[in-house]
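1. quick one: sequence plus predicted model below, questions after.
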Amino acid sequence: MSYRPNPRPTTPIASTPGRRGRRAGLRAVLLTGAVSTLLAVAAAGPAAAAVTGTSESSDGGTTKTAATGEARVTTAVLDLDHPALKPEVRGKDVPYDTASIIKVDILATLLLQAQDAGRGLTQQEHTWATAMIEHSDNDAANALWSRIGQAPGLEAANKRLGLSSTVGGTAGKWGLTQTTATDQIRVLQAVFADGGTSSASGSALTEASQTYIRTLMTRIAAGQSWGVSAASDAGWALKNGWLQRSTTGLWDINSVGEVTSGTHHYLVAVLSAGNASMAGGIAAVERAARTAVSSARAVG
């Protein structure tokens, strides 16, 4: 394979050189409440609620999990070094809220649209993309969600990337996009698999577009570099999402990305809902990621 996470490719599109991602800092973040920013509820509107420390926001949307229900988690893993294999799924492959993992899909859509138009990203789009992926900035996500045409634009791009069960959030609520673990593996394939993906309806991401997204996903802010990276013993590239639902107080905690374990490289998606706390949800997601990758290693 031509790409390996950490170190990143030496010729990224982004103008700032990459630096190695680190998992350090999570526990301190959870104790000090340093994780910030709000989950947007409008494409270009104001934030839905005040910063709460560890919550991206309470978005006022409906929830699929009752306050008294048990947490649920679904994982999907694909061994990139055995592309003929299908993703190994654990748990029910049903829709979950994306929270901020949708930001990878937003950027993939933006790049695909730019390819279609025969142009590169503008400097402003580069600035938004960097902030959205590296720091999970929601103002930047608002701007790019609007730029891609919100849910219709996202869904049109996803058809070309092979997704079949992802529905964009309505009324500008990109964080309430519904997706499955299998569909998240398809997004990751479009970004990390050699040659991306292709379909009868159009071209996939170019190598340059893939490299750009990969590079940003290896530069995640230290306080947000938890999740699927727990399953890696070498390099990783990821994007996380976290959302406390206003109707229940329960947490959606998600993590997607590529990890290196042993001599193999895996695409991993872990989606969860109904967690009693952010810390508990992160711990559950990391356990699930480790278990899923260990199982995939045994098969490989």
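-> Sure thing, it's come through. What you see is a predicted model, and the numbers here were worked out from it, not measured in a lab.

2. when you work out contacts or count neighbours from here on, use the C-alpha atoms and nothing else.
-> OK.

3. state the distance from residue 113 to residue 83.
-> Separation of residue 113 from residue 83 (CA to CA, to the nearest Å) stands at 27 Å.

4. more neighbours, these two?
-> residue 113 (21 against 12; other CA atoms under 10 Å).

5. need the three-state assignment for the more buried one.
-> helix (DSSP: H, G, I helix; E, B strand; the rest coil).

6. what sits against it?
-> For residue 113, the contact set (CA atoms under 8 Å, 6 or more residues apart in numbering) comprises 148, 157.

7. quick one: it from residue 172, how far?
-> Residue 113 is 19 Å from residue 172, by CA to CA.

8. one more structure, for comparison:
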Amino acid sequence: MPRHRVRRSALSATVAAAVVLAGSAAGGAWLAGRSPDHAPAAAASVSSVPSAATAPVAATSEEPVVDLDAELAGALEPLLAGSGTAAVSVAVLDGTGGTRAVYGGEDATYDTASIVKVDILAALLLRAQDEGRVLTAGERAQAVAMIERSDNEAATALLAAVGGASALDAANERLGLTTTTAAPAWGLTRTTAADQLTLLEAVFGTDPDTELSQASRTYLRGLMARVEADQQWGVSAAGSTWALKNGWMPRTATGLWNINSIGQVTADGRTYLVAVLSGGQPTKEAGVALVEAVAKAAVKVVRTGAAG
């Protein structure tokens, strides 16, 4: 993905920047078939007697180009200075004006843990649309459990219902995700913050020509706005209202944690899509604190860039 820059002038500001930053075992991630893994001018001279040759030329001036990726990196530097083994990637989109920013490497992949549950439900909704039907009562019950309570057994059942990991990859291709690879042990699905931002655009966007129907998007958003109280952390720290899904997964081999959070937040009357992925966190609590600080800093950078 090429780096975009924000160019401002006295008359206009064209904004576009790319953003990517980087994961309680019960609600974090279920590894199917095994236990949960505890593991950014000059004005022309004007003649006093204007003529065709000496007519005034409009003055042009520009302020310096602003690189939001670099600004984001600068804002995050003090937050990450003491993070030790933790690796982080974040992607942010101003849903009102379209400004983007990325940190952490476009191709840096992380295990999804339970944020993949949004992806699984999106795939199920696509399947139902293709079949010209609504979700069954059983599917709805499992969807509620999977998103609102982060129930792992429901996620395993619904992944099977859509056709497994290969079917999830096919759904992701339709949704525009290009760097996400599904795993049968769904918590080990690999993704990037940029791809998660693409998924959020599919869920929260307003384009009528997207793969997910308006009804499907409304349904999924509603569940993400009703996650249980003990799971209302993460990107929610960056706004006054939110709809989100979190993932948390300890690793057996290292004892370190993946802590992830994706969703939409509203701050100062503007909406933002935010995806924060992380790995190598020493504890769940430390990971949550870092993810929240990163989300707040990222939204502030993009909000300032859009306002400027």
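-> Here it is on my side, so go on. Just so you know, these numbers come straight off a predicted model, no measurement behind them.

9. how close does the counterpart of residue 72 of structure 1 in structure 2 get to residue 291 of structure 2?
-> Using TM-score structural alignment, the partner of residue 72 of structure 1 in structure 2 is residue 87. Going from residue 87 of structure 2 to residue 291 of structure 2 by CA to CA gives 11 Å.

10. more neighbours: which of the two?
-> Taking neighbours as other CA under 10 Å, residue 87 of structure 2 and residue 291 compare with residue 291 leading, 30 against 19.

11. and that one, what pairs with it in structure 1?
-> So, by TM-score structural alignment, residue 291 of structure 2 is matched to residue 285.

12. surely that match meets residue 227?
-> Yes: shown here, residue 285 of structure 1 and residue 227 form a contact pair, counting by CA atoms under 8 Å, at 6.1 Å.

13. show me whatever sits in contact with both of those two.
-> 254, 255.

14. now the strands for the stretch 151-300 of structure 2?
-> When assigned using DSSP state E, counting those that start in this stretch, the strands of the stretch 151-300 of structure 2 occupy the ranges 190-191, 241-250, 257-267, 270-279.

15. now the second one: how far from the chain's centre is it?
-> In terms of CA atoms, centre = their mean, to the nearest Å, the centre of strand 241-250 of structure 2 is found 11 Å from the chain centre.

16. report the angle between that strand and strand 270-279.
-> Inter-element angle recorded for strand 241-250 of structure 2 and strand 270-279: 0 degrees (by axes from the mean of the first three to the mean of the last three CA atoms, to 10 degrees).

17. in structure 1, what residues pair with strand 241-250 of structure 2?
-> Using TM-score structural alignment, strand 241-250 of structure 2 pairs with 235-244 in structure 1.

18. what about residue 31 of structure 1, neighbour count?
-> By other CA under 10 Å, neighbour count at residue 31 of structure 1 equals 12.

19. still on that earlier bit, now for the match of residue 291 of structure 2: which residues touch it?
-> 73, 227, 228, 253, 254, 255, 270, 271, 272.

20. surely the second one meets residue 280?
-> Meaning residue 227 of structure 1. No: counting by CA under 8 Å, residue 227 of structure 1 stays clear of residue 280, with 11.8 Å between them.

21. so if I had to pick from these two, which one is more boxed in?
-> Comparing residue 227 of structure 1 with residue 280 by other CA under 10 Å, the one with more neighbours is residue 227, at 30 against 13.

22. nearest residue to residue 60 of structure 1 in space, please, no chain neighbours.
-> Excluding the flanking residues, the one nearest residue 60 of structure 1 by CA to CA, 6 or more residues apart in numbering is residue 246, at 5.6 Å.

23. hang on, isn't the one you found packed against residue 59?
-> Yes: contact between residue 246 of structure 1 and residue 59 holds when scored by CA under 8 Å: they sit 6.4 Å apart.

24. got the buried residues for stretch 187-198 of structure 2?
-> 187, 188, 189, 190, 191, 192, 193, 194, 195, 196, 197, 198 (16 or more other CA atoms under 10 Å).
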